[in-house]
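Peer 1: coordinates for the following, if possible.
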Amino acid sequence: MILYDYILSPDAYKVRLMAALAGVKLNLRAVDVHPGREHESEPLRALNPAGSIPILLDGDLILTESAAMLVYLARLEAPTWLGDDNAANAARVQQWLAFSRRLTDHLGGARATEMLSEPGDLPALQRAGTLDLRELEAALTERRILGQTFLASDRPTVADIACFPYVALAPDGGVSLDPYPSIRLWTRAIRMLPGFIEMPGIHRLHELKPEPLSTETPETV
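Peer 2: Predicted coordinates for the structure are as follows:
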């Protein structure tokens, strides 16, 4: 199984992380995204006409959307990560997979604008990303009240992996996570999963910072 990869891509990192958690071995093919723009080259556009990374190849199967890759890896080796033991959990997973696209567009867009000088309206992206974080914080706070840690089930699912990278990297785009204790507890729980791997900018911060207090309340909208 081959993953066309870029080390600083949160979408590629999702796939590497899911593979590590599921015990799937990937053959990584590094792509020179910056400054080489190799992902826009003719050979890679033949695999993915959108000219984006990551790309996952497994035999004749070509996947170009990170959410589909997460589901594929989980279905192959770790089906409990799909959260489909009941209809409600399966629906929650699908809803959060869709929500993860908003995180990519807003928090990912702010990060690309701030760090990589990509074109974009940084204040607008930061405002939209903040609204996304407030929505996520409210949902995770509700889960905490029910005694649960993760987004869609009583255990981690592909929904958590889909949402995690762009949230954890929000400060790279100038959006602080300090006002969101439930999000910080959730990211800590993900970092503590057996098999968790890091990417540049996402470290084992739970070893360096005190745990958020459960009595903290989320920022009001």
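Peer 1: from now on I want contacts and neighbour counts done on CA atoms only, so please keep to that.
Peer 2: Noted.
Peer 1: how about the helices in the chain?
Peer 2: 10-22, 42-47, 66-77, 87-103, 109-116, 122-145, 158-168, 181-191 (DSSP state H).
Peer 1: quick one: list the elements packing against the fifth one.
Peer 2: Using 3 or more CA pairs under 8 Å, 6 or more residues apart in numbering; DSSP states H and E as the contact test, the elements touching helix 109-116 are helix 122-145.
Peer 1: list the helices and strands the helix it packs on packs on?
Peer 2: Packed next to helix 122-145, using 3+ CA pairs under 8 Å, 6+ apart, are helix 87-103, helix 109-116, helix 181-191.
Peer 1: residue most distant from the centroid, the protein?
Peer 2: Glu42 (27.7 Å; CA atoms, centre = their mean).
Peer 1: how near is it to Pro49?
Peer 2: 9 Å (CA to CA, to the nearest Å).
Peer 1: to compare with the earlier structure, here is another sequence to fold:
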Amino acid sequence: MAPPKLYTIKDSGNCYKPRLLAALLNIKLELVEVDYRNDQHHSPEFLAINPRGQIPALVDGDKVFTDSAAILVYLSGYQSDSNTIGALLPFWSNDVVEQAEIVDWVAFATGWIQSGIATARAIIRFRGVSATTQPLLDTATAKGEKSLEILQLRLRTNEWLAVGRPTIADIAVFCYVVLAPQGNISLDPYPAVKSWISRIRNLPGFFAIEGLDDPEYGKRA
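Peer 2: Model (predicted):
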């Protein structure tokens, strides 16, 4: 059976999320790199997969998922002969209360983290700081720092964001939080967040995307 096909961009935090979860669960993916800079995500071929023109997108047979959160949920329950690590590290739940707790943090990632840390990184890396972008960057930085304060409060007394074990909640939040220094947002004031990052990095199967440990990676001059 052909592996699920993930349309991705190598530097995208949202694309990193399903790639990281797949690695932790030992799920093989076929990666298709989308030429974002040349607008391939708005080509007729890609729009036939995702009419919104957004990346990532996952295609598995006749099933198509066009949002990183949905892809995380799908992969967390994916069954294959080789996902033995996944059997040891369940990243989802069959309990509706636990599901709600997990989704609460996934929503935090798509809301607070995306409009804060991810936006600050995108401005600095792809648009550059100018008179036009500075107000946007200031707003995103403030939102990012507030997000980290919320995470610090949670992680001071909890090893994981939801249900006492690693779940897709941690993956959804981690993949941009760890990249915060690329948006000039320091993690140093948040020791509990940094400890949580270390715990995720120590999970079996973890891999780092290019530039993960380099705050200057990809920044515009």
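Peer 1: point out the most buried one among the helices of the first structure.
Peer 2: helix 158-168 (a mean of 25; mean count of other CA atoms under 10 Å).
Peer 1: read off where that one ends up in the second structure.
Peer 2: Using TM-score structural alignment, the residues of the second structure aligned to helix 158-168 of the first structure are 168-178.
Peer 1: list of residues touching that stretch?
Peer 2: 13-14, 16-17, 20-21, 69, 72-73, 76, 91-92, 102-106, 108-109, 113-114, 117-118, 160-162, 197, 200, 212 (CA atoms under 8 Å, 6 or more residues apart in numbering).
Peer 1: what's the answer for stretch 69-82 of the first structure, then?
Peer 2: So stretch 69-82 of the first structure is contacted by 14-15, 18-19, 22-24, 56, 63, 90, 93, 156-158, 162 (CA under 8 Å, 6+ apart).
Peer 1: identify the residue of the second structure aligned to Gly59 of the first structure.
Peer 2: So Gly59 of the first structure corresponds to Gly61, using TM-score structural alignment.
Peer 1: Leu6 is in contact with that match, correct?
Peer 2: No. Taking contacts as CA atoms under 8 Å, Gly61 of the second structure lies outside contact range of Leu6: 11.9 Å.
Peer 1: which of the two has more residues huddled nearby?
Peer 2: The neighbour comparison of Gly61 of the second structure against Leu6 (other CA atoms under 10 Å) goes to Leu6, with 25 against 11.
Peer 1: any idea how far the aligned partner of Ile209 of the second structure in the first structure lies from Tyr166 of the first structure?
Peer 2: Applying TM-score structural alignment, one finds that Ile209 of the second structure aligns to Met199 in the first structure. Using CA to CA, Met199 of the first structure is found at 12 Å from Tyr166 of the first structure.
Peer 1: before we move on, the earlier item: Asp32 of the first structure: which of the helices and strands packed on helix 122-145 of the first structure is closest?
Peer 2: Nearest of these to Asp32 of the first structure, taken as CA to CA: helix 109-116 at 14.1 Å.
Peer 1: thank you kindly, that will do.
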